[in-house]
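A.B. asks: Predicted model follows, preceded by the sequence.
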Amino acid sequence: MDSFTKEFEHLFIKLEDIKSATNNFDEKNVIGGGGFGKVYKGEVSHYKGRSMVAFKRLDRKFGQGDPEFWKEIMMLSCYTHENLISLLGYCNEGCEMILVYEHASNGSLDRHLSSTTLTWTQRIKICLDAARGLSYLHEDKGNHQRVIHRDIKSSNILLDENWNSKVSDMGLARIGPANQQYSAFFTNIVGTPGYLDPVYLDMGILTKESDVYSFGVVLFEVLCGRLCFEKYNDGFLSLVPTWKKSCKLNKMDKLIFKDNTVKNIDPTSLITFTDIALRCLNKSREARPTMSAVVEKLEIALKSQEPVDHLIPKEYQEIVKAVVPPLIYRSVEELKVLLSKGVVLNGGKTISRGPMLQLSLGFQCTCEMSILDTSYLIHA
């Protein structure tokens, strides 16, 4: 342990500095919590300078302890990537064991699943960032080793001020050989119910494909705008079987998050995103894609969606978002045809006061009131 602490001595932060930054762990500075303990925010000096950070304070009653603490330090020091949360320091003075991370100001993904402001493009981008981080852990980096995270879930995907996502919480990770097609471990089952690979759950066999399954659950959460489970009697009911069944029956309309911010989805983008999410949840681990393949498919989904987002100037995109039912179009010509037929804004609930709008698309549109249903129509 002495050699270990010497290797990472540049990361050490004094307890008194942490207490000062958090006002002696004041509850007002708590920004989260989980299987390790509470997380506090505060500004402190570290080996990279001085900045706002997140302090994860070990609380042993939650089940994690010294092994997870030191493993997290080792993992995040040895494996660095723009889509992995950065470790800035640690403290192990007295009875305290605290990990210090870069501060992700927008919190964890689970808090934003039902957000009314995240666009479909932003949702894809968040998933793509996280997929790149996980793919980095899985790939051989020249040492014939790979990392299996073991606890991929939306609450372990953090979002910075620019909505870039980063995979966090490496305390349960395992290192395995990367020169085998399937690196399998017989191990005790850890992780979060609802996200666990059925093969791992039933047989205790852990592989990198176990992470792929968990990531597939996250993809569906982003698509559906909700967590993968709901409370049922004294326990929790997994929604994953229902999601898979709806996809196989082509009943996607029952799944997609029904909010204005997720309207105007390019059909190709939706199909590509849903297809790779469903493949991740395949019962057979051999049939699941690699994380590098997931990255490729999400890049395609993002590329398919981007032209839709740029068809009209930004200042008029709110008008298109307000159309009920949502418009799906892939060209200016398709948009012209749809608007020429007249479309309803928010089912008549929203009043538009603009007399004439020039959309820079080679045509004009006017907003006027329908006397019959008091809805608002847009006519080309």
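C.D. replies: Looks like it came in fine.
A.B. asks: C-alpha from now on. contacts and neighbour counts both.
C.D. replies: OK.
A.B. asks: The closest residue to residue 19 other than its chain neighbours: neighbouring residues, count only.
C.D. replies: Spatial nearest neighbour of residue 19, chain neighbours left out: residue 25 (6.2 Å); criterion: C-alpha to C-alpha, 6 or more residues apart in numbering. Burial measure for residue 25: 19 neighbouring residues, criterion other C-alpha atoms under 10 Å.
A.B. asks: Give me the three-state assignment for residue 25.
C.D. replies: The assignment at residue 25 comes out as coil when based on DSSP: H, G, I helix; E, B strand; the rest coil.
A.B. asks: Ends of stretch 192-202, what's the gap?
C.D. replies: 14 Å (C-alpha to C-alpha, to the nearest Å).
A.B. asks: next one: stretch 257-274
C.D. replies: With C-alpha to C-alpha as the measure, the ends of stretch 257-274 fall 13 Å from one another.
A.B. asks: got it, and stretch 137-146?
C.D. replies: End-to-end distance for stretch 137-146: 6 Å, by C-alpha to C-alpha.
A.B. asks: what's the answer for stretch 164-174, then?
C.D. replies: Stretch 164-174 stretches 25 Å from its first residue to its last (C-alpha to C-alpha).
A.B. asks: So the residue nearest to residue 19 is in contact with residue 17, correct?
C.D. replies: No. Judged on C-alpha atoms under 8 Å, residue 25 makes no contact with residue 17 at a distance of 11.4 Å.
A.B. asks: if you go through the stretch 201-350 of the chain in chain order, where are the helices?
C.D. replies: In the stretch 201-350 of the chain, the helices defined using DSSP state H, counting those that start in this stretch lie at 208-224, 240-248, 267-280, 291-309, 317-321, 332-340.
A.B. asks: Also the stretch 51-200 of the chain?
C.D. replies: Per DSSP H, counting those that start in this stretch, the stretch 51-200 of the chain carries helices over the ranges 66-78, 120-138, 198-203.
A.B. asks: ok, second structure coming up, stack it against the first:
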Amino acid sequence: MSNLKGLAHLRMSLDDIKSATNDFADNRILGRGGFGVVYAGQLPTTHRSACEPGTPVAVKRLNVNSHQGDKEFLKEILMLDSCKHKNLVYLIGFVSEDTERILVYKKEDNGSLDKHLGSTDLTWEQRLRICLGAARGLEYLHSSVGTEHRVLHCDLKSSNVLLDANFEAKISDFGLSKIGPKNMPHTFLATVPCGTLGYVDPEYAISGVLTKESDVYSFGVVLFEVLCGRLATVVKSKDEYEFLSRLVKKYYAEGKLDDIIFPGLVEQMKPGSRELFSNIAFRCLNQDRKLRPTMRTVVKELESALEHQLINLDDDEEIIGLSGSIGVYNGHELVTSLCFTTNKRKYGPFNPEADNRFSGSWDAGLFDGFYGRHGSYIDAVGCCLKAAARPKAQS
């Protein structure tokens, strides 16, 4: 493949991959699909890359008879080589020798999200953080990969959201992705519909017109998978499927959404968190794509849902301490994380902590709660006072 000449820094030898996977041994298989087989392995000492020898890897060996041909193989390499974000999967390298087409990724310890949907061990807070991470990754693809173009994923689903050791979400599988212009609010591409049953935007499936809002629809389905603890499509019989999107619309319209939320989650949810999450997820499924939110809006709403979940002080609870860390963003020193300590518990940290940390005491008093917005840094924070102590309005 002559188009791979500029990607020498990612090229790996077939011998290295055979060594990493014990010659594609069956006991190394992580999963199978129409594209081929994924194997677990470890980087051999002979390979030079940004990752240390022994790094766990996931090796996707493409089936030569699959729908993913050389075009999709090259597209995924180019996409992941140029798109760098903490919520996207990390491509270590590739193999292209004779008929072998292999992609090598950093292996994420907790596998794919679809395997955890029905787990009672996955708390509502963890589910919120996973959704927020995936949303940030998709928002990056739509808005931040370049000044004149955006990436449309085209196959977003829970099995394409990987989870690292800390359950941080990583969007994967870019073989069907498209690049579109960014200089218009509703970028669209005429294309043969692709994607996975149950996740595909209905308007895209009918018209063949792909937009970034098509990704938003698919992401809405993933949000409801996380909320309901089940996959988007359930096979009821040989020729009959039950689609989660239809089920959600029915129960949402009847005001009975709680009836299909995964057992045990309702008790964990703060009302404000549940309302914000379900509302933004439902907006993603709007039949009219022009009424769907942008991924930037989805990120902000999920941030608010997480904050509502984390912050809810008891009547006898007072804040007694404040801590956090300082980092540099665009040349400016800014607060990158915050923790609040009360006489009962610690809240936070909100955002990953940097090395330069601070802490201090907070006089007990009128504090009743806090709220804010954060992305790469804390860009808004506010405090709530106890109702009885708020100043009376002057006539």
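C.D. replies: All right, it came through fine. Worth saying up front: this structure is predicted, and the values here are computed from it rather than measured.
A.B. asks: about what we covered before: among the helices of the stretch 201-350 of structure 1, which is nearest residue 257 of structure 1?
C.D. replies: Closest to residue 257 of structure 1 of the helices of the stretch 201-350 of structure 1, according to C-alpha to C-alpha: helix 208-224, at 4.7 Å.
A.B. asks: what helices or strands is that closest one leaning on?
C.D. replies: Applying 3 or more C-alpha pairs under 8 Å, 6 or more residues apart in numbering; DSSP states H and E, we find helix 208-224 of structure 1 packed against helix 120-138, strand 145-148, helix 267-280.
A.B. asks: change it to 7 Å
C.D. replies: Packing partners of helix 208-224 of structure 1 (3 or more C-alpha pairs under 7 Å, 6 or more residues apart in numbering; DSSP states H and E): helix 120-138, helix 267-280.
A.B. asks: Which of the helices of the stretch 51-200 of structure 1 sits closest to residue 330 of structure 1?
C.D. replies: helix 120-138 (14.4 Å).
A.B. asks: Output the residue interval of structure 2 matched by that closest one.
C.D. replies: The aligned range for helix 120-138 of structure 1 in structure 2 is 124-142, by TM-score structural alignment.
A.B. asks: distance from the matching stretch to structure 1 after superposition?
C.D. replies: With mean C-alpha distance after the TM-score superposition for structure 1, stretch 124-142 of structure 2 departs from structure 1 by a mean of 0.3 Å once superposed.
A.B. asks: Other residues contacting that stretch?
C.D. replies: Here stretch 124-142 of structure 2 makes contact (C-alpha atoms under 7 Å, 6 or more residues apart in numbering) with 85, 87-88, 150-152, 167-171, 212, 223, 226, 265, 268-269, 295-296, 298-299, 302-303, 306.
A.B. asks: which residue lines up with residue 236 of structure 2 in structure 1?
C.D. replies: Matched by TM-score structural alignment, residue 236 of structure 2 corresponds to residue 232 in structure 1.
A.B. asks: Would you check how far apart its match and residue 238 of structure 1 are?
C.D. replies: Separation of residue 232 of structure 1 from residue 238 of structure 1 (C-alpha to C-alpha): 9 Å.
A.B. asks: Also residue 114 of structure 1?
C.D. replies: Distance check for residue 114 of structure 1 against residue 238 of structure 1: by C-alpha to C-alpha, it reads 18 Å.
A.B. asks: and among the helices of the stretch 201-350 of structure 1, the most buried is which?
C.D. replies: helix 208-224 (a mean of 26; mean count of other C-alpha atoms under 10 Å).
A.B. asks: Superpose on structure 2 and give me the mean offset of that one.
C.D. replies: Helix 208-224 of structure 1, aligned to structure 2 and superposed, deviates on average by 0.2 Å (mean C-alpha distance after the TM-score superposition for structure 1).
A.B. asks: Measure how that helix sits relative to helix 267-280, angle-wise.
C.D. replies: Going by axes from the mean of the first three to the mean of the last three C-alpha atoms, to 10 degrees, helix 208-224 of structure 1 is angled at 140 degrees with respect to helix 267-280.
A.B. asks: rewinding a little: roughly how far does the match of residue 236 of structure 2 sit from residue 239 of structure 1?
C.D. replies: Going from residue 232 of structure 1 to residue 239 of structure 1 by C-alpha to C-alpha gives 11 Å.
A.B. asks: Comparing these two, which shows the higher neighbour count?
C.D. replies: In this view residue 232 of structure 1 and residue 239 are compared by other C-alpha under 10 Å, and residue 239 has more residues nearby, 17 against 9.
A.B. asks: doesn't residue 227 make contact with the more buried one?
C.D. replies: No. With contact defined as C-alpha atoms under 7 Å, residue 239 of structure 1 does not reach residue 227; the gap is 8.4 Å.
A.B. asks: show me what contacts residue 232 of structure 2?
C.D. replies: Each residue near residue 232 of structure 2 by C-alpha under 7 Å, 6+ apart is listed here: 198-199, 221, 225, 243-244.
A.B. asks: How about it: what's its closest non-neighbour residue?
C.D. replies: Excluding the flanking residues, the one nearest residue 232 of structure 2 by C-alpha to C-alpha, 6+ apart is residue 244, at 4.9 Å.
A.B. asks: That neighbour and residue 169 of structure 2, how far apart?
C.D. replies: Separation of residue 244 of structure 2 from residue 169 of structure 2 (C-alpha to C-alpha) stands at 22 Å.
A.B. asks: Also residue 336 of structure 2?
C.D. replies: Noted for residue 336 of structure 2: a distance of 20 Å to residue 169 of structure 2, by C-alpha to C-alpha.
A.B. asks: who has more neighbours, those two?
C.D. replies: Comparing residue 336 of structure 2 with residue 169 by other C-alpha under 10 Å, the one with more neighbours is residue 169, at 29 against 25.
A.B. asks: Now do the same for that one: its match in structure 1.
C.D. replies: When structure 1 is aligned by TM-score structural alignment, the residue opposite residue 169 of structure 2 is residue 165.
A.B. asks: Next, the contact list for the closest residue to that match other than its chain neighbours, please.
C.D. replies: Nearest residue to residue 165 of structure 1 in three dimensions, chain neighbours excluded: residue 159, at 4.5 Å (C-alpha to C-alpha, 6+ apart). Residue 159 of structure 1 makes contact with 104-109, 165-166, according to C-alpha under 7 Å, 6+ apart.
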